[in-house]
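Colleague: sequence plus the predicted model coming up.
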Amino acid sequence: MVAVRRATVPLLLAGALLLTGCSDDAPAAPAPAPVVTRTVTPTPTTASPTSPPPPSPSSSAAVTTAPPAAGKVVVLDPGHNGGNGSHPAEINRPVPAGRGQTKPCNTTGTSTNAGYPEHAFTFDVAQRVGKALAAKGIRVVYTRQDDTGVGPCVDQRAAIGNEARADAVVSIHADGSDSAGANGFHVAYSSPPLNAAQGEPSTRLAQTLRDTMRTSGFSPANYIGANGLSARTDLAGLNLSTRPVALVECGNMRNAAEAARMTSAEGRQQFAAAITAAIEAYLAS
């Protein structure tokens, strides 16, 4: 996501493949249908003279209600894609990035020093978050359905959130800084905002992600942003969004401790649990 991140990819065409640790990046996956509860009313019977009267409404069993966020729409954007590295011409193609800028369609992302790629990490975490949200009756839309394809381009990813009329769009990434001692997460948001959704709603989403990540045991970045937040003008997925949107860089894949956490299934579940809780808190606010 930041300028210091680089991934090593063969230069297959004359145009060099632009590598960045993160950027905002297949058509949305079909959203899981919310659980529908059906109430079955038994056939009334005539009570005998000795039968007790039916319970009053106040003494009957508690009525179940849908979770506060049920029916909401969340778009999850796992950064990059597994096939990007072998399609340099496609991902180097310039696309609109907002604020009069253009950017490459997509990038390869970064990796740990041992070679665990960002695209695999983000896809795994997004799937975990999506399953947890769907279980609460939230409609989940993904910007890509697998980890073997190419793209989609960053402008298309923003369009998916806009077309879904998402109540929240969360882009999931990991950073790749080689700065000595660089570690921690940060959450990026569009600033100055280009529309109303990028104002208070997106700022509140970013702050909720930051606060929940911190209370979940993750440390804010010590090398970028301030207090875990990073105002950005250069990210297409943020610039082009007309829905509340934020991008979370879960940590630095080049830091040994954070790389170990990201590489383990247990660690990825910890990241997913924090992001899930943040989204739920935002939707309920």
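Modeller: Thanks, I have it.
Colleague: CA only for contacts and neighbour counts going forward, please
Modeller: Will do.
Colleague: name the residues that touch stretch 180-189?
Modeller: Contacts with stretch 180-189, where a contact means C-alpha atoms under 8 Å, 6 or more residues apart in numbering, come from 198, 202-203, 206-207, 209-210, 218-225, 228-232, 238, 245-252, 255, 258.
Colleague: can you pull the buried residues of that stretch?
Modeller: Going by neighbour count (16 or more other C-alpha atoms under 10 Å), the buried part of stretch 180-189 is A182, N183, G184, F185, H186, V187, A188, Y189.
Colleague: buried ones in the helix or strand hosting T276?
Modeller: Mapping T276 onto the secondary structure by DSSP states H and E places it in helix 265-284. For helix 265-284, burial by neighbour count (16+ other C-alpha under 10 Å) applies to 267-283.
Colleague: okay, pairing it with this:
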Amino acid sequence: MSNGSTPPASRRRARTFRPVPTALAVLAALGCAGCGAFGGGTASEGGSGPDRPAAAGQHTPKAGPDDGTAHKDDTAGKDGSRERGTAAGGGPLKGKVVVIDPGHNPTNRDHTTEIARQVDVGNARKECDTTGTSTDAGYAEADFTLDVARRARTLLRKEGVRVVFTQDGDKPYGPCVDERAEIGNTAHADAAISIHADGAGAGNRGFHVIRPGAVHAGGADTRKITGPSRDLADHIVGRFVAATGSAPANYINDGKGLDTRTDLGGLNLSRVPKVFLECGNMRDAQDAAHLTDPAWRQKAAAGIAEGLTGFLRR
């Protein structure tokens, strides 16, 4: 994932791996948190392991006919800014608002001074943003996150959900992590999710969901959202397993697929239920094969959308 902080030393040490639960075991442990899926279906603001900047020449995939980029409207934020959202249809979840935060930005690498600027995340100061990581072959995390986010947006719109993006490849860099949180707050989102891929070492594989810990410092106060964010995390884990068949990360929290952190500005500063999803590890060959496969990315988008809609229907 990569969004700007050094992981705790314990995360950088060699780990003793334990057996990873099977998909069925995880679903059973979570009570399946709604196992249906849509048909057809690093060190940073979230990950572990050092950043690997996106390779020069990598570009954001162009919008396809069903990637959710059509039918956009603009909604004014409280501060007068304009944030792009998609007009919702008349589905069963009409009136619900979801903010999707595609991690990083494909052109962050061209604005290293700007993204290195320190911002306040309540209990610390962190970089505005980072470049994100990439696969060994150079497929950039920022390209991956945008593609999956757009696919998820299409699925959510079919349910009537209004979707707001923090960025859609339309900003020169960023936005900064504090701004990403504020977009969700300003939209009064019913749920928010930040999509990433990790940059840990080879052999570390699988996905995990990060939920906010208790933070009450400076401008951060997560006390009202920790409970619903945990519920959201459970829904995402259950549906992501069911949709993708992927196992929870074998290097985070004993293979449970869940982690809690208090060092991520995107979570600390959120006033709406929010989680981060690390869809897999770009540095591991097995995970990279999935992350670079459009068919798998569609499954990932289905897992994300189904997890969000399950949470919204609760």
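Modeller: Done, it's in. Predicted, not measured: the structure shown is a model, and the values here were computed from it.
Colleague: that older thread, strands - which of the buried residues of stretch 180-189 of the first structure land there?
Modeller: Counting by DSSP state E, these place H186, V187, A188, Y189 in strands.
Colleague: what's the third one aligned with over in the second structure?
Modeller: If I follow you right, that is A188 of the first structure. Alignment note (TM-score structural alignment): A188 of the first structure maps to I210 of the second structure.
Colleague: quick one: the helix or strand that contains Q286 of the second structure aligns where in the first structure?
Modeller: Assessed by DSSP H and E, Q286 of the second structure sits inside helix 285-291. On the basis of TM-score structural alignment, helix 285-291 of the second structure is assigned to residues 256-262 in the first structure.
Colleague: from the chain's centroid, how far away is that stretch?
Modeller: Remark: stretch 256-262 of the first structure is offset 19 Å from the chain centroid, using C-alpha atoms, centre = their mean, to the nearest Å.
Colleague: buried stuff in it?
Modeller: For stretch 256-262 of the first structure, burial by neighbour count (16+ other C-alpha under 10 Å) applies to E258, A259, R261, M262.
Colleague: for it, give me the average deviation versus the second structure.
Modeller: Stretch 256-262 of the first structure, aligned to the second structure and superposed, deviates on average by 1.1 Å (mean C-alpha distance after the TM-score superposition for the first structure).
Colleague: can you pull out the residues in contact with that stretch?
Modeller: Contacts with stretch 256-262 of the first structure, where a contact means C-alpha under 8 Å, 6+ apart, come from T112, F121, N183, G184, G251, N252, M253, G267, R268.
Colleague: and which of these is nearest to A158 of the first structure?
Modeller: F121 (20.5 Å; C-alpha to C-alpha).
Colleague: map the closest one across to the second structure for me.
Modeller: By TM-score structural alignment, F121 of the first structure lines up with F144.
Colleague: tell me which element that match falls in.
Modeller: Counting by DSSP H and E, F144 of the second structure is part of helix 141-158.
Colleague: what is the orientation angle of that helix with helix 294-313?
Modeller: 50 degrees (axes from the mean of the first three to the mean of the last three C-alpha atoms, to 10 degrees).
Colleague: chain center to helix 141-158 of the second structure, what's the gap?
Modeller: So, by C-alpha atoms, centre = their mean, the centroid of helix 141-158 of the second structure is 10 Å from its chain's centroid.
Colleague: how big's the offset between it and the first structure?
Modeller: Superposing on the first structure and averaging over aligned pairs (mean C-alpha distance after the TM-score superposition for the first structure), helix 141-158 of the second structure comes out at 0.6 Å.
Colleague: and that helix, what does it pack against?
Modeller: strand 97-102, strand 162-165, strand 191-198, helix 294-313 (3 or more C-alpha pairs under 8 Å, 6 or more residues apart in numbering; DSSP states H and E).
Colleague: lovely, talk soon.
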